[in-house]
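Student: Next one to model:
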Amino acid sequence: MNAGFQAPRGIPDYLPPQSAQFVAVRDTLSRAARLAGYSHVELPIFEDTALFARGVGESTDVVSKEMYTFADRGDRSVTLRPEGTAGVMRAVIQHGLDRGQLPVKLSYAGPFFRYEKPQTGRYRQLQQVGVEAIGIDDPALDAEVIAIADEGFRALGLTGFRLEITSLGDDTCRPQYREALQQFLFGLDLDEDTRRRAEINPLRVLDDKRPHIREATAGAPLMIDYLSDSAREHYDAVIGHLDRLGVPYEKNPRLVRGLDYYTKTTFEFVHDGLGAQSGIGGGGRYDGLMKQLGGKLELSGIGYGLGVDRTVLALEAEGIAAAGDARCEVFGVPMGDAAKSELVAVAGRLRAGGVRVDIAYGGRGLKGAMKAADRSGARFALVLGDNEIDAGEVEVKDLANGEQRRVKLDDVVTHISTQLASAT
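Tutor: Next comes the predicted model:
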């Protein structure tokens, strides 16, 4: 066993060639958001602990059990970000984006941190792609956000997932539901921690994954039956827009997300090929979060977080390889220093045209260099020696079918670009 340094437990390394799949998933999910007008935002990896305690909710497992919290050198309590929405909302308030054109449409991608038992595809450093649309309470916007996530998964080729959706109501109906749910829960034989959770935020109990709690709460009242007229109208409108967009869904009145800020539209994407931990992403609307985080305005928002690691596993479950672009398309095989210098220049011109090129460095012989070309996965090998230089030509070998031909050095960039274009 290697006695040297190793990555912390639950923190994955992304290494080639598998890292190409990871990058392809992240970039495809992000592209779906860009096509809908969401601008990229890059936020701090850690923030003031109070931001997440107040925004995510102190009764949640995320805050009470899973946050990486520490004191910095100024003895300030900071936390590695466990999710994206609170940080985005903080940035919108701090920089006054809420006073500009609405909605503020932002997307992000990167690592988030939760201290939980590492499992396949569930890491302590998890990777997410997310969007937030802040400032407009419009059912059509809810449907747009959901449709972007759906399109991202479908662009990857996923088919075995489903969207579950419900409404968690608003301020006009949640108090009545809270009272009814607490009355039900206090009639159960709950352990001390669960009873305390029922007192602070009874919805969290319905999010408990323990089998005996799920069984005990099977008959609990449902929020969907307590919706106010306005909340019901909003929910029905979202469903109507999803129908028009052709986004399939399943209504799940028992759906509860693990964060306190959700109101109204709440949704989750699940993939049954992943077993019990089937979630690959989800989100919802958060009507009171801006005010809760100190904003002068009281603007609503809606967003989601999609798990990149979980999506990679879903692709593997369906036998799909997401198309990454890390592998080179052309591999240079120089025979001698003069040939290497020439191929370095050719590689530069090809790369400037968007072609991925690698070269056999280190003075390998022809046999070893050609083996490297085969292992690279490149479509073409450019073989150049003194004879080819004297003739002003380069040997172009198609590594897919073994065909070889001489091409003028001055024409090789155009030739390769044409051949690659015709193969797509």
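
Student: use CA for all of it now, contacts and neighbours both
Tutor: Noted.

Student: all helices of the stretch 1-150 of the chain, in order?
Tutor: Counting by DSSP state H, counting those that start in this stretch, the segments of the stretch 1-150 of the chain that form helices are 18-34, 49-56, 61, 85-94, 139-155.

Student: The stretch 251-400 of the chain too?
Tutor: Remark: helices assigned in the stretch 251-400 of the chain by DSSP H, counting those that start in this stretch are 289-292, 308-317, 337-352, 366-376, 386-391.

Student: can the ones you listed go into CSV with extra columns for mean neighbour count and distance to residue 274?
Tutor: As requested, the helices of the stretch 251-400 of the chain are exported to CSV (neighbours: other CA atoms under 10 Å; distance: least, CA to CA, whole Å):
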stretch, mean neighbour count, distance to residue 274
helix 289-292, 20, 32
helix 308-317, 22, 7
helix 337-352, 16, 39
helix 366-376, 16, 32
helix 386-391, 13, 54
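
Student: Another for comparison:
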Amino acid sequence: MSKTLQAIRGMNDILPEQTPVWRYLENTFAQLLDGYGYKEIRLPILEFTELFARGIGEGTDVVDKEMYTFLDRNEESLTLRPEGTAGCVRAVLEHGLTGGGQVQKLWYAGPMFRYEKPQKGRYRQFHQIGVEVFNQPGPDIDAELIVLTWRLWKKLGLADSVTLQLNSLGSSEARATYRDALVAYLRERFDQLDEDSQRRLTTNPLRILDSKNAQTQSLLADAPTLHDYLDEESRAHFEGLKARLDAVGIRYEINQKLVRGLDYYGRTVFEWVTDKLGAQGTVCAGGRYDGLVSQFGGKPTPGVGFAMGVERLVLLLETLELVPAELNSPAHAYLCAFGEPAELAALALAERLRDALPGLRLLVNAGGGSFKSQFKKADKSGASYALILGDDELANRVVGCKPLRTDGEQQNIAWNALAEHLAACMQA
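Tutor: Model prediction:
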């Protein structure tokens, strides 16, 4: 007996009843970014593995444990993208988009892939909307990115359900000095660390700061703090960012343990978090990566960006019952036609109605059927009105219009008056 075909674990179908809220979220964000002058870039799903190894960093969980990597027929190592920033940097370098100090404000959307344990809000194929800005070194652009996400939360009704956490990782030199101090502190307490933190101590010790292990967190209470090691330039940058957020009225929390999971970050890092989704609390995260372009062989180029998880935002909207009711609105009308002459006329009539009423949601019966069967389909569709076209209506150039959700009587409407009649029905 053959095995039933099904989707790969952690890679989910997005069914027709689910897609309206996805489109609503994506469209709302695209319109918002248009208003801020950001332009869309579309990136490959597959990249050479080296891109992520160099960009994200050897020793990170993403590179070491989570990437989908394989050899193609040319024996070249390829990887399904686990995040979007590295690919975007590669694209702007490859096409010279940042040459001569050109400012680029870009955004992208699409699936990412990580081999993780699937759970609610965390999947192996997940979707992100990301924003990247190049050749803007100051705290003003960091603030703009945070402000536009804040505006998105307001548009979606989420402003009271998310909290902004901020940190500065400082320069690479300051961070290296702090790393040495942290490692020295933790080595003296190595046996008290959880197993994962013991491993990270030699590969990526800053990630120990956001360990979920309670005993490790208690050890960190007396550990050196990152801001004690910040260089003056990074400190001034961070103060400039906070001043701009204060000017707009955006509340934030300073979280010195916020380090992000990717090696390329420096200076500003931030997360928008919620307590409405259990363990999966981060809905948007990002920061500054001024050294990444040069790390890929380009000239030193300031960079900053963020990514937000579409699945988690959809889940948050659904959990808080903030999905607009009109997203799942049924058809306005269902057009029933009886007999081939009526079917031909119905097809032409439907297209004239769509021309006249761009917002009209009109279903046209397909497959023929008796009056009873077509009327049953019309009712099942959820449409507000059934439009009826048979031999008598055809001869008199009228259409029967029968309310399906109220007790109103059927009316015969002349063809040339039908669009106006339906327009009034749509507004009722």
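
Student: Overlay them and tell me the TM-score.
Tutor: Between these two chains, after superposing, the TM-score reads 0.91 (TM-score structural alignment, normalised by the length of structure 1); 421 aligned residues with a CA RMSD of 2.4 Å.

Student: follow-up on the earlier one: could you export the helices of the stretch 1-150 of structure 1 to JSON lines, including columns for mean neighbour count?
Tutor: Listed next are the helices of the stretch 1-150 of structure 1 as JSON lines, based on neighbours: other CA atoms under 10 Å:
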{"stretch": "helix 18-34", "mean neighbour count": "20"}
{"stretch": "helix 49-56", "mean neighbour count": "20"}
{"stretch": "helix 61", "mean neighbour count": "17"}
{"stretch": "helix 85-94", "mean neighbour count": "20"}
{"stretch": "helix 139-155", "mean neighbour count": "21"}
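
Student: any chance of those helices in TSV, with distance to residue 366 of structure 1 too?
Tutor: As requested, the helices of the stretch 1-150 of structure 1 are arranged in TSV below (distance: least, CA to CA, whole Å):
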stretch	distance to residue 366 of structure 1
helix 18-34	28
helix 49-56	59
helix 61	59
helix 85-94	54
helix 139-155	41
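
Student: mind checking which of these is nearest residue 229 of structure 1?
Tutor: Closest to residue 229 of structure 1 of the helices of the stretch 1-150 of structure 1 is helix 139-155 (CA to CA; 14.4 Å).

Student: Measure how far the closest one is from the centre of its chain, please.
Tutor: Taking CA atoms, centre = their mean, to the nearest Å, one finds the center of helix 139-155 of structure 1 at 14 Å from the center of the full chain.

Student: After superposing, tell me the mean distance of the helix or strand following it to structure 2.
Tutor: Following helix 139-155 of structure 1 in sequence order, the next helix or strand is strand 161-167 (DSSP states H and E). Once fitted to structure 2, strand 161-167 of structure 1 is off its aligned match by 1.5 Å on average (mean CA distance after the TM-score superposition for structure 1).

Student: if we can go back for a sec, to residue 312 of structure 1, which of the helices of the stretch 1-150 of structure 1 lies closest?
Tutor: So among the helices of the stretch 1-150 of structure 1, helix 18-34 is nearest, using CA to CA, at 6.6 Å.

Student: Read off where stretch 14-29 of structure 1 ends up in structure 2.
Tutor: Mapped onto structure 2 using TM-score structural alignment, stretch 14-29 of structure 1 covers residues 14-29.

Student: what's next to the matching stretch, contact-wise?
Tutor: If you take CA atoms under 8 Å, 6 or more residues apart in numbering as the criterion, stretch 14-29 of structure 2 is touched by 152, 155, 310, 314, 323, 327, 328.

Student: Stretch 66-86 of structure 1 too?
Tutor: 45-49, 51-52, 55-56, 62, 87, 112-116, 130, 132, 303, 305.

Student: Which PyMOL command selects the buried ones in these?
Tutor: Here is the PyMOL command that picks out the buried ones among the contacts of stretch 66-86 of structure 1, judged by 16 or more other CA atoms under 10 Å:
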select buried, resi 46+47+49+51+52+55+56+62+87+112+113+114+116+130+132+303+305
